[in-house]
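Novice: with the sequence up front, the predicted model follows.
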Amino acid sequence: MDNKYAYDLTGVRNALKGHDDLTEYCDAIDRLGLALSTLTELQDATLALDAIAEIHTDPEALQVVSAALMAHAIISYCRATHSGGRGRKKVGATKKYTSDQHEKHMAIADLRNEVIAHAGVPTKGHGVRWLDERVVVKVVEDVEIYSFSRNRANYLAAVIADLRELLAVATATVEEVVEERSIFLNVLNLKHVTDERVVDALGASPFDPYAFYGLGQLADDFWDVTQKKRSETLRNGDW
């Protein structure tokens, strides 16, 4: 495929954000980006749960990495659905939850807030079951020793089951938001297709996957137009 090109719409937005009459267009780019970023976080959580399932029959691997995978799944899910921050507004990922699913969502959020991310005091079932810590004094042949005993879960099957259910609903919801916002941005693209400022901003913002990702299969695969295909690189180390 020789006829291929890409534009960095984040760069376009940055170039145009000073023009008041293009605020709607810039906001549309932002809003689509927020939805796509949220969708990626939900996919991250699902991939982490898939990885736990893949290593389930390997006791050594399960012991070493399952806790990290579980924490990653919980934190990614909560970033997408619960946490607020200046970097990304919520896009309504939980708006189609039933009342029962909302209760499960709050239990996952409590687990994240009070156990996974902070040393707090959990109040919901998952958090209460996750960690039990005791200060113990033991006496052995008249020698008194204080010790610390901890019973901490690497993961809980009930948490995985709840997350799977919630992720299915949240992912489908955000995919709908992405579709709606993509359509709206397409409409604005057509509206401004002859605006010289937009044309110039697009021309000044080409996206080169080899510059962004580096040489390799990931950059080669960037041009795959399969719907819902992830496009990212995960860095290891300082480079």
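Specialist: It's in.
Novice: rest of the way, CA atoms for contacts and neighbours
Specialist: Will do.
Novice: quick one: residue 186 and residue 29, what's the gap?
Specialist: 10 Å (CA to CA, to the nearest Å).
Novice: looking at these two, which is more packed in?
Specialist: residue 29 (20 against 13; other CA atoms under 10 Å).
Novice: wait, the more buried one touches residue 13, no?
Specialist: Yes. Counting by CA atoms under 8 Å, residue 29 touches residue 13, with 6.8 Å between them.
Novice: how far away is residue 183 from residue 169?
Specialist: The gap separating residue 183 from residue 169 is 22 Å, by CA to CA.
Novice: okay, pairing it with this:
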Amino acid sequence: MREPLLSLGHDLPLLHPEIQDALDRVMAGEAPAWQLAEPPPVIHRRLPQLDLLLPEGEGAPAILFLAGVPADPARLHVAAELAFASGAAVLLPGDIAPLEALRLAAEQGVDVARWGLLGEGKGTGEALGLVLARPAPLALALLCPDGGRLVAGVNWPPILLILAEPGVQGDELARHLMRASAPVTALRYLGAPDGFATDPAMAGCGPGRQAMAQVAALMREELARA
């Protein structure tokens, strides 16, 4: 396993102290994950749910779509650490600068073959396309909450769509993936007891919960027909 990310030139903790405390309580069995005061901004590798969220099969490639993750350096560290420690590629939020994304990959020992920016906006609905040289090249796309474009995949691996928080961004992202016929294997929300954001008792659910449940239902139908 690679060493964890330490910094991007910023002396910041990997997690906000309040979030770290909440995660510690979950790890100690003192609180279920879906009752955290603030949903974790990313899925941290220390959470026991991680083993359930990753696709089955030894060495199965995956792209983790972390929707709704604020693009501050501390949280990006955790996202990159999770992705590369688990052998997966990561999709970071659309408002991260392209060079920051490349730097995150390079610091984890990923051979960055090439990259390109589609459009000129920064976090305004444009998409960043990255192709990382792993055993087989993977195509990554950074999607933004107000639309954006899904980059055509090159050898798309199975995709596990993980939503850090229900809402419009996640709904739109799921619709983009379905329209692009991407090989989505599951739609998950960290904290939902069954892995899907359909539990009305779940804390932190905003007005996007009903739409989120509808998207999850559509995903189930798509997977059943696959």
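Specialist: Now that the structure is in, tell me what you want to look at. Only a predicted model underlies this, so the values are computations on that prediction, with no experimental measurement involved.
Novice: quick one: TM-score?
Specialist: Overlay of the two chains. TM-score (TM-score structural alignment, normalised by the length of the second structure): 0.25; 109 aligned residues with a CA RMSD of 6.6 Å.
Novice: returning to that earlier point: residue 183 and residue 169 of the first structure: which is more packed in?
Specialist: It is residue 169, of residue 183 of the first structure and residue 169, that has more neighbours when counted by other CA under 10 Å, with 18 against 13.
Novice: hang on, the more buried one in a helix?
Specialist: Yes. Remark: residue 169 of the first structure belongs to a helix, assigned using DSSP: H, G, I helix; E, B strand; the rest coil.
Novice: give me the neighbour count for residue 162 of the second structure.
Specialist: When neighbours are counted by other CA under 10 Å, residue 162 of the second structure comes out with 24.
Novice: packing partners for the strand or helix carrying it?
Specialist: Secondary structure assignment for residue 162 of the second structure, by DSSP states H and E: strand 159-163. Here strand 159-163 of the second structure is seen to pack against strand 63-67, strand 184-189 when contacts are counted using 3 or more CA pairs under 8 Å, 6 or more residues apart in numbering; DSSP states H and E.
Novice: quick one: name whatever helix or strand follows it.
Specialist: Using DSSP H and E, the helix or strand that follows strand 159-163 of the second structure in sequence is helix 168-179.
Novice: which other helices and strands contact that next one?
Specialist: Partner elements for helix 168-179 of the second structure (3+ CA pairs under 8 Å, 6+ apart): strand 63-67, helix 209-225.
Novice: if we use 10 Å, what do you get?
Specialist: strand 63-67, strand 159-163, strand 184-189, helix 209-225 (3 or more CA pairs under 10 Å, 6 or more residues apart in numbering; DSSP states H and E).
Novice: so which of those comes closest to residue 98 of the second structure?
Specialist: strand 63-67 (16.3 Å; CA to CA).
Novice: and residue 179 of the second structure, how many neighbours?
Specialist: 10.
Novice: please apply the same query to the one 5 residues further on.
Specialist: Counted with other CA under 10 Å, the burial measure for residue 184 of the second structure works out to 20 neighbours.
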